[in-house]
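1. only geometry, no sequence info:
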């Protein structure tokens, strides 16, 4: 069955908020033919300008009769400040009620929140605008941390590129891990940025002052995932004492060096589990865990699900 997706845009929308998710879903069609079909919706059909002045043409206007499964509301400076008239808002709300799922990309959450005024929603948006969203729409709980959030049939995502993370999560929900992994590979993106991953990545947290001392170590650790690396060895790599290194990690990443390295290993394990015909014991041994049981316990602590449960969606 083809899922009919409609993207709502208005003048001043962010181009990547549209084309990031759209390309993700269209790429999925190469793996699952006719999985998704897409159309563009605006206040009126016709030309719509991006935030930087380029134009696209909307297929539909809010007065048109539209059949849809997913309503996707894009963000951008124009969407964040968009004022809809009563009839326009009613028409868009009717579409949202008809849709099986409603997504917002970045500051599209400012429009989405208007569509469900009586529903207590948990949403996210770009970290810079979370306070404004919470203040303007007090029926919503706004979280500045995650990359995306699902609240029943309503999904919201953080800034710009997290729309691709949300779209990959939807592909994974619709067609399983294996298809989502192939789409991510074709797009040359990192598949497993989970929704509860913070908007600020480890790399971004390290782009100032003394924290830059950790960047070479982080790069090196990413090449040592099948090894056992002690804190002493890490400190030696950085020409720091163990105490200095631990202080830097706690200050800038809020964790110890050993915890950070274990997290790297587990994230890599999650990627490996998306490969077909790979054994859980092989993954455990490849990453240097003493036993499968210790790997399983660590995986559950990190992701809230066992490795075997995680792989169940791969061949759906």
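-> All right, it came through fine. Everything quoted here is computed from the prediction, not taken from an experiment. Numbering: from 1, shown residues only.

2. hey, let's count contacts and neighbours off CA atoms from now on
-> Will do.

3. separation between residue 220 and residue 229?
-> Applying Cα to Cα, to the nearest Å, the value for residue 220 to residue 229 is 11 Å.

4. what's the closest non-adjacent residue to residue 44?
-> Counting by Cα to Cα, 6 or more residues apart in numbering, residue 61 is the residue found nearest to residue 44 once chain neighbours are left out, at 3.8 Å.

5. check contacts around that neighbour.
-> Contacts were defined as Cα atoms under 8 Å, 6 or more residues apart in numbering; by that measure residue 61 touches 41-45.

6. top of these by number of neighbours, please.
-> residue 41 (26 neighbours; other Cα atoms under 10 Å).

7. could you report the distance from it to residue 186?
-> Taking Cα to Cα as the measure, residue 41 falls 27 Å from residue 186.

8. what does residue 264 give?
-> Residue 264 sits 23 Å away from residue 186 when distances are taken as Cα to Cα.

9. those two: which is more packed in?
-> In this comparison of residue 264 against residue 186, neighbours counted by other Cα under 10 Å, the higher total goes to residue 264 at 16 against 13.

10. alongside the first one, take a look at this:
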């Protein structure tokens, strides 16, 4: 088998990281033994250089209109220019044409808008950067948009979330093409902390913003993060916060988007995921440290949040430093 051509579609206002996560990861895969190797090509309308969101200029290797097959993987980058790119019939028309020639099709971040406009996401599940997911869903009602996952694969079409999720999707492609060992080698090469599963949420709750003027919720969140193994029932949190259970629930729904109980369960699940991938603690110890009453409770939480069991999560996504 010859080279696998990965055609990356760029345009004015594309995000440099969206492009570089894919191209650099595949380049490392080539250097450590991808066989067949990847041939990475950046194509732009008219073959012109593009100005990325950051102001840096990138030179194209191919003219989008003149690209022909075979194409192994077609990747449409995202960026602030995605709406202009989607409104350009030249871009969407040739993306549609090239998609028919490709083994698999993907978008990074807001590149999903271009795929949707080209009709490639109709009646499919898809994701995009969480900040733009609602806009995508409103503009394309025939697309089932889920803003949570890092990436979604529906048939031969994959969409990924914001920016660095392109790395996770590319690692998944490398693993599919060449096996887990090579994918882990690429992760080591880019110094990735962890190859995250596609079902993992784009936005960790520990990074999610909370209203800065609501001290009750901020204090409750802080207590949860530092006392996962303790009693974190709504009554306990309300007593610590000095408000009624009803008031605490109302404040959490308004400022954290969930009930206190839902927030606690997600906090414990994310903390358990970190321990599973960064330590050798047995499941019972992980469950105990994170406040789950039993390994079965931990298992149910993982199935609900990640769609895999804790043991499978650990086996598939162990820290890459453990790779042979």
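-> That came through fine. The structure displayed is predicted, hence computed values, not measured ones.

11. where does the TM-score land?
-> Here the TM-score for the pair of chains, by TM-score structural alignment, normalised by the length of the first structure, is 0.75; 311 aligned residues with a Cα RMSD of 4.1 Å.

12. so how many other residues sit close to the nearest residue to residue 29 of the first structure once chain neighbours are set aside?
-> Nearest-residue entry for residue 29 of the first structure: residue 35, 5.4 Å, with adjacent residues in sequence omitted and distances by Cα to Cα, 6+ apart. Residue 35 of the first structure is flanked by 19 other residues according to other Cα under 10 Å.

13. repeat that for residue 212 of the second structure.
-> Counted with other Cα under 10 Å, the neighbours of residue 212 of the second structure add up to 9.

14. now do residue 98 of the second structure
-> By the criterion of other Cα under 10 Å, residue 98 of the second structure has 21 neighbours.

15. ok, now which ones touch it?
-> Residue 98 of the second structure makes contacts with 67-69, 71, 74, as judged by Cα under 8 Å, 6+ apart.

16. selection in ChimeraX covering whichever of the residues you listed are buried, please.
-> What follows is the ChimeraX syntax for the buried subset of those, where burial is set by 16 or more other Cα atoms under 10 Å:
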select :67,71,74
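
17. how near is the residue nearest to residue 29 of the first structure to residue 184 of the first structure?
-> Residue 35 of the first structure sits at a distance of 16 Å from residue 184 of the first structure (criterion: Cα to Cα).

18. remind me which helix or strand the equivalent of residue 41 of the first structure over in the second structure belongs to.
-> Matched by TM-score structural alignment, residue 41 of the first structure corresponds to residue 43 in the second structure. In this structure, residue 43 of the second structure sits in strand 38-44 according to DSSP states H and E.

19. helix or strand for the residue nearest the centre of the first structure, which one?
-> Compute the mean C-alpha point of the first structure, and by Cα atoms, centre = their mean the closest residue is residue 165, 3.0 Å away. Assessed by DSSP H and E, residue 165 of the first structure sits inside helix 162-175.

20. mind listing what's buried in that helix?
-> Under 16+ other Cα under 10 Å, the buried positions of helix 162-175 of the first structure are 162-172, 175.

21. what of stretch 125-137 of the second structure?
-> Going by 16+ other Cα under 10 Å, stretch 125-137 of the second structure has these buried residues: 125-130, 132-133, 136-137.

22. now, which of these lie within helices?
-> Judged by DSSP state H, the subset of those located in helices is 133, 136-137.

23. just to check, residue 38 of the second structure is in contact with residue 22?
-> No: using Cα atoms under 8 Å as the test, residue 38 of the second structure is too far from residue 22 to be in contact (11.0 Å).

24. between those two, point out the one with more neighbours.
-> When neighbours are counted by other Cα under 10 Å, residue 22 comes out ahead of the other of residue 38 of the second structure and residue 22, with 24 against 21.

25. just checking, residue 49 of the first structure is part of a helix?
-> No: Residue 49 of the first structure: not assigned to a helix; according to DSSP: H, G, I helix; E, B strand; the rest coil it is strand.

26. list the contacts of it.
-> Residues in contact with residue 49 of the first structure, defined by Cα under 8 Å, 6+ apart, are 10-13, 55-56.

27. now it: how far from residue 204 of the first structure?
-> As defined by Cα to Cα, residue 49 of the first structure lies at a distance of 31 Å from residue 204 of the first structure.

28. kindly report the same for residue 215 of the first structure.
-> Relative to residue 204 of the first structure, residue 215 of the first structure is positioned 10 Å away (criterion: Cα to Cα).

29. strands of the stretch 151-300 of the first structure, residue ranges please.
-> Remark: strands of the stretch 151-300 of the first structure, listed N- to C-terminal, are 154-157; assignment by DSSP state E, counting those that start in this stretch.

30. residue 177 of the second structure versus the nearest residue to residue 178 of the second structure once chain neighbours are set aside, what's the distance?
-> Counting by Cα to Cα, 6+ apart, residue 34 is the residue found nearest to residue 178 of the second structure once chain neighbours are left out, at 6.7 Å. The spacing between residue 34 of the second structure and residue 177 of the second structure, counted by Cα to Cα, is 9 Å.

31. which helices and strands does the strand holding residue 43 of the second structure pack with?
-> Under the contact definition 3 or more Cα pairs under 8 Å, 6 or more residues apart in numbering; DSSP states H and E, strand 38-44 of the second structure sits against strand 4-9, helix 16-31, strand 62-63.

32. so which of these gets nearest residue 317 of the second structure?
-> In this view, these are compared for proximity to residue 317 of the second structure by Cα to Cα, and helix 16-31 is the closest at 17.7 Å.

33. now the closest one against strand 38-44, angle please.
-> Note on geometry: by axes from the mean of the first three to the mean of the last three Cα atoms, to 10 degrees, helix 16-31 of the second structure and strand 38-44 are set 160 degrees apart in direction.

34. and helix 16-31 of the second structure, what other elements does it pack with?
-> Helix 16-31 of the second structure sits against strand 38-44, helix 165-178, helix 180-189, with contacts defined as 3+ Cα pairs under 8 Å, 6+ apart.

35. with that, I have no additional questions.
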